[in-house]
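Novice: just a sequence and a predicted model for now, questions to come.
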Amino acid sequence: MSLKTHYDLLFNDAVESIKNDTYSIDSLIESPSDKRFGITLLARPPIEIKEAIQEFLNEVKIVEPKQYYYNNTDIHITVMSIISCYNGFQLQHVNIEDYIHLINESLKTITSFKISFEGITAASSGLMIQGFMEDNTLNLVRNNLRKTFKTSHLEQSIDKRYTIQTAHATVLRFKAPLNNKSEFLKLIERYRTHNFGTFEVDNLELVFNDWYQRKKFVKKLHKFNLY
């Protein structure tokens, strides 16, 4: 299945869930009792791409102001969830230098690569910017990580929830019922193929993070430069 087909299927399913009121409202977004943390390898788009995304989100806010919108500091592409967020995980549970070493091994033949943010897609829980890779580099990174961690003794949960294959960035989550479904659906349809820009990924970050990658909880553990 092509990436475009995958995004199309996600979008169509999400639209149906919105029309039928079967979309998911996240009750934990602002809950002080949410203690889900993990470790993620991610890429961040540059500021000009983020600003283009915020222009879109500002339009959505007018229609649906009560939803959860990602700040520029939190927008990212998940390269790999090394340890998927779960209740009670703490950084002192692991030796982070061991993780840095394995990731360095996985990246030693990897050069920078480009991602194009073209259009939006959706899920039953929110909206995402569609990311498309210009070559196979991101898939190679992920496969290298799978192979490297598979033979290690380190705690990890790679592909335990699902096998990651996209390059999307989540930018909105539903935290309240939609009050203007019709206008909301019209707006996201209008941005379905909108070009947010293309950028080069020349570094990756390993971070300790909460479920939503909020800046106040994220701790950068290491930066991997790609040449």
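Specialist: Ah, there it is.
Novice: from now on I want contacts and neighbour counts done on CA atoms only, so please keep to that.
Specialist: Will do.
Novice: could you find the closest non-adjacent residue to residue 114?
Specialist: Closest residue to residue 114 apart from its sequence neighbours, by CA to CA, 6 or more residues apart in numbering: residue 200 at 4.3 Å.
Novice: just give me the neighbour total for that neighbour.
Specialist: 13 (other CA atoms under 10 Å).
Novice: cool, the one 4 residues further on as well?
Specialist: When neighbours are defined as other CA under 10 Å, residue 204 has 20 of them.
Novice: would you confirm that it contacts residue 42?
Specialist: Yes. When contacts are counted by CA atoms under 8 Å, residue 204 is listed as touching residue 42 (5.7 Å).
Novice: list the contacts of residue 52.
Specialist: For residue 52, the contact set (CA atoms under 8 Å, 6 or more residues apart in numbering) comprises residue 196.
Novice: that one belongs to a helix, doesn't it?
Specialist: Yes. Assessed by DSSP: H, G, I helix; E, B strand; the rest coil, residue 52 belongs to a helix.
Novice: how close does it sit to residue 158?
Specialist: Separation of residue 52 from residue 158 (CA to CA, to the nearest Å) stands at 31 Å.
Novice: residue 192 too?
Specialist: Distance, residue 192 to residue 158, by CA to CA: 30 Å.
Novice: show the end-to-end separation of stretch 142-156, please.
Specialist: By CA to CA, the extent of stretch 142-156 from end to end equals 14 Å.
Novice: one more structure, for comparison:
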Amino acid sequence: MDLASHYTNLFTESCEKISNDNYVIDTQIDNLNDNRLGITLLIRPTEEIKNSIQLFLNELKKVDASQYYYPNSDIHITVMSIISCYEGFDINNITLQDYIAVINKCISGLNKSVIKLQGITASPSAIMIQGFPSDTSINDLRDNLRTAFKQTTLEQSIDQRYSLFTTHLTVLRFKNPINNKDLFLKLLHKYRDYNFGKFEIKKLELVHNDWYQRVNLVKHLFDFNIK
């Protein structure tokens, strides 16, 4: 299935679930004892694009301010969850340089792709911005990472939750029942094809992160510059 069709199917199915109150509320967001941590390779969009996203989120907040909205500092595209977040993960138990070495080999030859952020989609638990890369570089890198890490004995959990092939940005998670549901859905449809802009990938970041990539809990580990 192509990326646009995948996003469309997600949006259609998720809006139906929202309409029927079958969406998923995340009960962990405000849990101060949530210590799920992991390691992620990610891309951050430009400030201009993040500000464009906030205009959309500000409209949603006027309809329902009770949900979890991502601030600019936390907005990202996940390239790969190297170690998916779990309780008890201790970064001191791994050798970080080994991970950096594997990623460096995989990233060699990666193009400076452009990602266009066009429209929104949804899941039963979140609202996302649709990303469309200009070439196959990101998914080629993902395949290289899958192969490379499987050939090592390093701790990793790649694809254990699902096989990632999209370049979306999660910008809202449901943490309460949706207020003004009809108006909320109407606003989602308004932004279904909205152009949030595009940006060139100049670097990838390796971070030690919590489940939500909150800036106060994320530790920057390494930058991989795209030449």
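Specialist: The structure has been received and is ready for your questions. On a predicted model such as this, the values are computed, not experimentally measured, just so you know.
Novice: now do the same contact list for the residue nearest to residue 114 of the first structure.
Specialist: Contacts for residue 200 of the first structure (CA under 8 Å, 6+ apart) come out as 112-115.
Novice: element containing residue 30 of the second structure, please.
Specialist: If you go by DSSP states H and E, residue 30 of the second structure is not part of any helix or strand.
Novice: from residue 184 of the second structure, how far off is it?
Specialist: 22 Å.
Novice: neighbour count winner among these two?
Specialist: residue 184 (20 against 10).
Novice: what about the residue lying closest to that one once chain neighbours are set aside, how many neighbours?
Specialist: In space, residue 184 of the second structure comes closest to residue 63 once its chain neighbours are excluded; the distance is 6.3 Å by CA to CA, 6+ apart. When neighbours are defined as other CA under 10 Å, residue 63 of the second structure has 17 of them.
Novice: then residue 162 of the first structure?
Specialist: 8.
Novice: can you tell me the helix or strand for it?
Specialist: Counting by DSSP H and E, no helix or strand carries residue 162 of the first structure.
Novice: show me what it aligns to in the second structure.
Specialist: By TM-score structural alignment, residue 162 of the first structure lines up with residue 162 in the second structure.
Novice: do you know how far its match is from residue 223 of the second structure?
Specialist: Using CA to CA, we find residue 162 of the second structure at a distance of 25 Å from residue 223 of the second structure.
Novice: just the buried subset of the contacts of residue 200 of the first structure, written out for ChimeraX, thanks.
Specialist: Buried subset of those, written as a ChimeraX selection, criterion 16 or more other CA atoms under 10 Å:
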select :113,114,115
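Novice: between the contacts of residue 200 of the first structure, which is nearest residue 48 of the first structure?
Specialist: Using CA to CA, residue 115 comes nearest to residue 48 of the first structure of the contacts of residue 200 of the first structure, at 13.9 Å.
Novice: make sure the closest one is actually in contact with residue 198.
Specialist: Yes. Taking contacts as CA under 8 Å, residue 115 of the first structure lies within contact range of residue 198: 5.7 Å.
Novice: on that earlier part again, conserved subset of the contacts of residue 200 of the first structure in the second structure?
Specialist: Here is what carries over to the second structure from these, by both residues aligned by TM-score structural alignment, their matches' CA atoms under 8 Å: 112-115.
Novice: just to be sure, which of those residues are found in strands?
Specialist: Among these, the residues falling in strands (DSSP state E) are 113-115.
Novice: out of those residues, who's nearest residue 8 of the first structure?
Specialist: Among those, and counting by CA to CA, the member closest to residue 8 of the first structure is residue 115, at 18.2 Å.
Novice: need the nearest residue in space to the closest one, chain neighbours excluded.
Specialist: Computed as CA to CA, 6+ apart, the closest residue to residue 115 of the first structure that is not its neighbour in sequence is residue 133, at 4.8 Å.
Novice: just residue 86 of the second structure next, same as before
Specialist: Residue nearest to residue 86 of the second structure in three dimensions, not counting chain neighbours: residue 36, with 4.3 Å by CA to CA, 6+ apart.
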